[in-house]
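S.K.: Need coordinates for the following:
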Amino acid sequence: MAKAIMIQGAGSNVGKSILVAGIARACVRRGLSVAPFKPQNMSNNAAVTADGGEIGRAQALQARACGLDPVVDMNPVLLKPETDVGAQVIIQGKRFATMKARDYGKQKASLLPPVLESFHRLSRQHDLVIVEGAGSPAEVNLRAGDIANMGFAAAANVPVVLIGDIDRGGVIAQMVGTHAVLPPADRALIKGFAINKFRGDTSLFADGMRIIDEHTGWAPLGIIPWFPDAWKLPAEDVMDVASRTGGDIKIAVPRLNRIANFDDLDPLSAVPGISVEIIPAGRPLPGDADLVIIPGSKSTIADLAHFRAQGWDVDLQAHVRRGGRVLGICGGYQMLGQRIADPDGIEGPPSEVAGLGHLDISTVMKPQKRLALTKATYLPGGQSVTGYEIHLGHTSGPDCRRNWLSIDGRGEGAASADGRVLGCYLHGLFSADAFREAFFAQWGMMTEKYNYEAGVDTTLDQLSEHLEAAMDIDRLLTLAGVVAQG
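M.R.: This is a model prediction of the structure:
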C-alpha cells in the first residue's frame, strides 16, 4: 500500500484544503518528502503548472507547503463550472470536454484509471501523499462511480481521516451521521477524526469527542482551534477572499457569477493600508473607490451580461467620469473592450456582444487555450513581474499599442488614452512587491512595504505549528504507514 492519508470532510468548506497544506508543511519540517493530491476538484481558480497544465489553486498552495512546484498529477481531474448545469473537464492538466452534470456523472467512473495513475506516480516519488477529498462522503447518493472520496480511497486502499466543522454547529451529528449512512466497507476506511475551527476553550468539547468516539470507533486526533491568519493564504473559493477594510486605498471588485483566477486579489488584501471590497450582486459599485478591478471569468460573455444586470456598467461609467481608475484582468480585460465575439460557441451559443467600451480593443474567442508561466517587465518603471496566462481569446485594437507590460519583447496589455483604464491577460501581478508599489505610486497612492511571498511562507509555518499543537500528527502518520519523525 502506498504511504498516504486522505483528509475528507463531513461537509463542504470544513477547512480541508488549509488543513492539508498545514499538515503537509508540518511533515516536511519533520524531514519527510510529501506531495498533495486531490483526485477531483471543482474550481474556476486554477493554477498553471510547471509541466504545462492546470490544477486547482488549493493544490498549488499545498505544493508550496511541500516545497514543490505544482504538477498536473496533484489534481488529475479539475471541473471548471461554465453554467449552472455544465463544466469544462480538465484531465491531467488538459481540456477534455465540456459536459453537463448528468453526462459527467455517467463518465466519471472511466476517469478512475488516470486518477490512480497520477496518484501512484506521486507515491513512487515521495515518502507520503496527503490526499484531499471533495464535498462529503455522506453524499451516498453520489457513491456509484465516485472518484473524489470513498471511491478513490477504496480503489487506492488509502486510510481516511474525517474532519468536522464545529463553527457551523451540529458537529456531533455531522460525524455520527456520516458513520450511520456509510456502507460498512467505506465506514471501515475511516480510521480517525478531528474537529476543526473551534473558538474558545477546547476542553469544553472533551465530552463531544468521547461521544463521537463511542458511536464511531474512530481514533480522535484532536480539536483544532480557529486559525485567525488563514485569510493570509491564497484562497480557492471567492467566498473565502477576505474583504479587508480600513485602508486609505480602496479597491472595489465586482463578484462575477463565474469569477475565475481571482488570486490577483490575495496580495492586495494582505497589504496594510489597502482595502479590498468584494461587491456582491445587487449592490452598487462604491462611489469612493480609488480603483475598480474586474477579475477573470470562466464565461466572459455570460458574466458581462450579469455585470450589466447589476447596473455595474452604469456605476463604472460614473467611476471613470469622476477620475477613477479601472483594471481588467483576463476576462475583465476582454469586457472593457468594444466587442467580444465567440463565433465557434466556445463559451456558449455562438454570439457577438458589445463590451463596456472603456478600451478600444476587440476580442475573438479561439479554441486553443493559452497556458503559460510568464515573466514580464512593467514598462513604466522597469520592475520584473512573474505571473501566468490562462485564457481563451485573442485581443487586438488601437489601445493595445499603449501596452504597459512586455513579455519577451512582446507587448502585453492595453491602456486608454488618459491611462486611467488598463487591461491585461497576466495574472499574479500584485504578488511582485516592487511592481505593486510602483503601480499605485504612479497615481500618487503610496502603499506600505510588504513582502507578500515571505508572508505566505511564514503563515504556512505558523499553520503547521498550530496543527502540531492541536493534532496528534504522530498518530496520523502511523495511520498512513509512515514512521513518525520529529
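
S.K.: From here on, just use CA atoms for contacts and neighbour counts.
M.R.: Fine.

S.K.: roughly how far is stretch 24-38 from the heart of the chain?
M.R.: 20 Å (CA atoms, centre = their mean, to the nearest Å).

S.K.: Buried residues, it. List them.
M.R.: Neighbour-count burial for stretch 24-38 flags 24-29, 32-38 (criterion: 16 or more other CA atoms under 10 Å).

S.K.: likewise stretch 306-323?
M.R.: 306-307, 310, 312-313, 315-316, 319-320.

S.K.: Turn these into TSV, columns for distance to Leu112 and secondary structure.
M.R.: As requested, the buried residues of stretch 306-323 are exported to TSV (distance: CA to CA, whole Å; DSSP: H, G, I helix; E, B strand; the rest coil):
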residue	distance to Leu112	secondary structure
His306	36	helix
Phe307	38	helix
Gln310	41	coil
Trp312	43	helix
Asp313	44	helix
Asp315	47	helix
Leu316	46	helix
His319	50	helix
Val320	51	helix
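
S.K.: picking up where we left off before, Gln107: which of the buried residues of stretch 24-38 is nearest?
M.R.: Lys38 (18.2 Å; CA to CA).

S.K.: from what I can see that closest one touches Glu132, true?
M.R.: Yes. With contact defined as CA atoms under 8 Å, Lys38 reaches Glu132; the gap is 4.9 Å.

S.K.: Could you also give me the structure for this second sequence? I'd like to compare it with the first:
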Amino acid sequence: MVQGTTSDAGKSILVAGLCRVLARRGCRVAPFKPQNMALNSAVTVDGGEIGRAQALQAQACGLKPHTDMNPVLLKPTSDTGAQIIIHGHAVSHLDARAYHDYKTIAMEAVLESYRRLMQRYDYIVVEGAGSPAEINLRERDIANMGFAERVDCPVIIVADIDRGGVFAHLVGTLALLSDSEQDRVSGFVINKFRGDIGLLQPGNDWLENKTGKPVLGVLPYLQGLHLDAEDAIDTDQVLSHNAEVLTVAVPVFSRISNHTDFDALRLHPQVDLKFVGPGAKPPPADLIVLPGSKNVRMDLNWLRNNGWCESITRHLRYGGKVIGICGGFQMLGHGISDTEGIEGPPGFTQGLGWLDIETELRCQKQLRQAGGTLNIEASTERGSVDALVEGYEIHCGISSGAGLARPAVRLRDGRDDGAISADGRVLGTYLHGLFDQTASRDALLAWAGLRVAGEELDVAAVRERELNRLADVLENEIDCDALFPRSCS
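M.R.: Down below sits the predicted model:
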C-alpha cells in the first residue's frame, strides 16, 4: 500500500508506475483504492463509476477499469456533503458527520471488493487517501492505516520534496502513527527531486538513522509527465509558436468534474487552453467550453457571479463558439429543476438560454460508455472528416425540449445525444471524452475556427508512453526486486 504525507504527494503516480512494472514482468496485478474523494471519475466495464486515477492504474495493469478497484467513491457536492458511491453506484448523500458513522458499512464494501481481487491477482497495489496522520479521521478509518491493519498490508510512505520540508513530513507522519502502524511501514519514497542527488544523501542517512526505516528510492521531477490527474488541474502546456493557435477558455467551477476532458486540448500544440478560476476576468477566446459539475445549479450561479454570462453573450455576438459538456450542457438550456434535492436544496435555477432544452435532475444516474459520430459540418486540412467520437456518460439529469431535434452526436446504439443551436454556434453534449479522438477533436477545433490541422495526437498512446516512461524510472530508482520478492503464478 502506498500512503502519502499529504494529498498530491505522488501516491496515484507511484501506484500507476508500480502496476506497470509488475505488468511488464508478467504478473497479474490490479490497483485498489479503498476510498477515494474526487470529482474526476470514469465509467467501468461493469457499468459503474470509479476514480479517474484508478482507471489510469487499470490501464497500467493492462486491465479494463472495474468497480472493485475503487469500491467507495465520494463526490463532494458542497464543503460539507458528498454523494456516496458504493461499488460504482450512488447510494446516498451524506454530510461529513453522517458519513463518519457510515464508515463501518463502507468498510464491508471495501473488504468485499478486496477479497474478490485477492482471488484473481498475484499482486494488488493499494493507494491510500490524503495522509494517514490525520488524527481527527483515525477512528473507523477505511482509507489508510485502518485498511492496512485490517488486511495486514505493508505500507510505503511517499513525500513530495518539491513542496519543501520533506524530512519533517516523513518523520512527523511516522511519529503520529501507532506502534503497530509504524511496524508495517516498509520504508519511504521521496518524490519530485531536482538537482544533485549527492547533496540529498546526508538527509537520507539521517532519516534512516532517526526512524530505522530505509529510503527505498528518490524519484526525479519528471518534466512534462502527462497522465490523468486525480483531482488537481494540470495547466502545463506545450504550444507551437510557428502555427495558428486557437484559444479555448474553460471556467473552473467550484465543483468542476471530469476536467480530464481537456487533457487532449492541453497537449495540443495549436490550442492555448486557459483555465479561468474564481475572480478572474473571462479572457478573449475563440471557443468557450463549460465543463461538467457535481453541483450544476450552484455552479450556474458561480458562472453568473463571475461575469461569464455577459462574456458568453459578447463572445457569441462576435462570432465565437460555445460547447457545454454534461453539467455545462445543462447550463446552456432554459433551466435546471432539482425537485428531489439531488445535488442540494430542492428548487429551480434559470439557465443561460442558448439551447432550447430544460433539464430535470433525477436520482437514477446515467452511467454508460458510449460513442458515435459528431453531427457537425467542419472542413479541416485533412479534408472530409469521419468525426467518430468515443466517451462515456455520467449524469443525473434528463434533458428535454425542441433543441434535441438538432443533436450534437448520433450514437451507435441508435440514440441521439446533446443539441446544437439553430445558428450552429452553441453545442451541448452529455458525452465526456469529446476531444480524445483525433477525428472528433479536429472536427470540433475546425468548427471553432482552427484553419490549420493539428498534429496527430493519440491520447491513449500518450498514456501508454508515459506509463512506460514512469515504470522505467521506478525500475532505475527503486529496488523493485526487493519490493516484490514473490514470484508471479
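
S.K.: Among the buried residues of stretch 24-38 of the first structure, name the ones in helices.
M.R.: Using DSSP state H, the subset of the buried residues of stretch 24-38 of the first structure located in helices is 24-29.

S.K.: What's Ala354 of the first structure aligned with over in the second structure?
M.R.: Here Ala354 of the first structure is matched to Gln350 in the second structure, going by TM-score structural alignment.

S.K.: Alignment lookup: Val125 of the second structure to the first structure.
M.R.: By TM-score structural alignment, Val125 of the second structure lines up with Ile130.

S.K.: How about the contacts made by its match?
M.R.: For Ile130 of the first structure, the contact set (CA atoms under 8 Å, 6 or more residues apart in numbering) comprises 4-7, 20, 24, 34-37.

S.K.: Same check on Leu474 of the second structure?
M.R.: Here Leu474 of the second structure is in contact with 17-18, 21, 219, 480 (CA under 8 Å, 6+ apart).

S.K.: what residue of the first structure matches up with it?
M.R.: Match for Leu474 of the second structure (TM-score structural alignment): Leu467.

S.K.: hang on, its match in a strand?
M.R.: No. Leu467 of the first structure: not assigned to a strand; according to DSSP: H, G, I helix; E, B strand; the rest coil it is helix.

S.K.: The residue of the first structure most remote from its centre: which element?
M.R.: In terms of distance from the mean C-alpha position of the first structure, Glu214 ranks first, at 36.4 Å (CA atoms, centre = their mean). With elements taken from DSSP states H and E, the one containing Glu214 of the first structure is helix 206-216.

S.K.: Same question for the match of Val125 of the second structure, what's its three-state structure.
M.R.: Looking at Ile130 of the first structure with three-state DSSP, the answer is strand.

S.K.: quick one: Ala55 of the second structure is in a helix?
M.R.: Yes. Counting by three-state DSSP, Ala55 of the second structure falls inside a helix.

S.K.: Near the residue mapped onto it from the first structure, how many other residues are there?
M.R.: Matched by TM-score structural alignment, Ala55 of the second structure corresponds to Ala60 in the first structure. Counted with other CA atoms under 10 Å, the neighbours of Ala60 of the first structure add up to 27.

S.K.: so Ala60 of the first structure sits right up against Ala47, yeah?
M.R.: Yes. Using CA under 8 Å, Ala60 of the first structure makes contact with Ala47 at a distance of 6.4 Å.

S.K.: Could you list the buried residues of stretch 364-381 of the first structure?
M.R.: Buried, per 16+ other CA under 10 Å, within stretch 364-381 of the first structure: 364-366, 371-373, 376-378.

S.K.: Spatially central residue for the first structure, please.
M.R.: Glu236 (2.2 Å).

S.K.: Just say helix, strand or coil for the counterpart of Ala376 of the first structure in the second structure.
M.R.: Under the alignment (TM-score structural alignment), Ala376 of the first structure pairs with Gly372 in the second structure. Of the three states, Gly372 of the second structure takes strand under three-state DSSP.

S.K.: In contact with Gly372 of the second structure, which residues?
M.R.: 388-390, 409-412.

S.K.: repeat that with 6 Å
M.R.: 388-389, 410-412 (CA atoms under 6 Å, 6 or more residues apart in numbering).

S.K.: among these, who's most crowded?
M.R.: Val389 (24 neighbours).

S.K.: Could you check which residue of the first structure pairs with it?
M.R.: Checking with TM-score structural alignment, Val389 of the second structure has Val385 as its match.

S.K.: And Thr80 of the second structure, by the same measure?
M.R.: Using TM-score structural alignment, Thr80 of the second structure sits opposite Val85 in the first structure.
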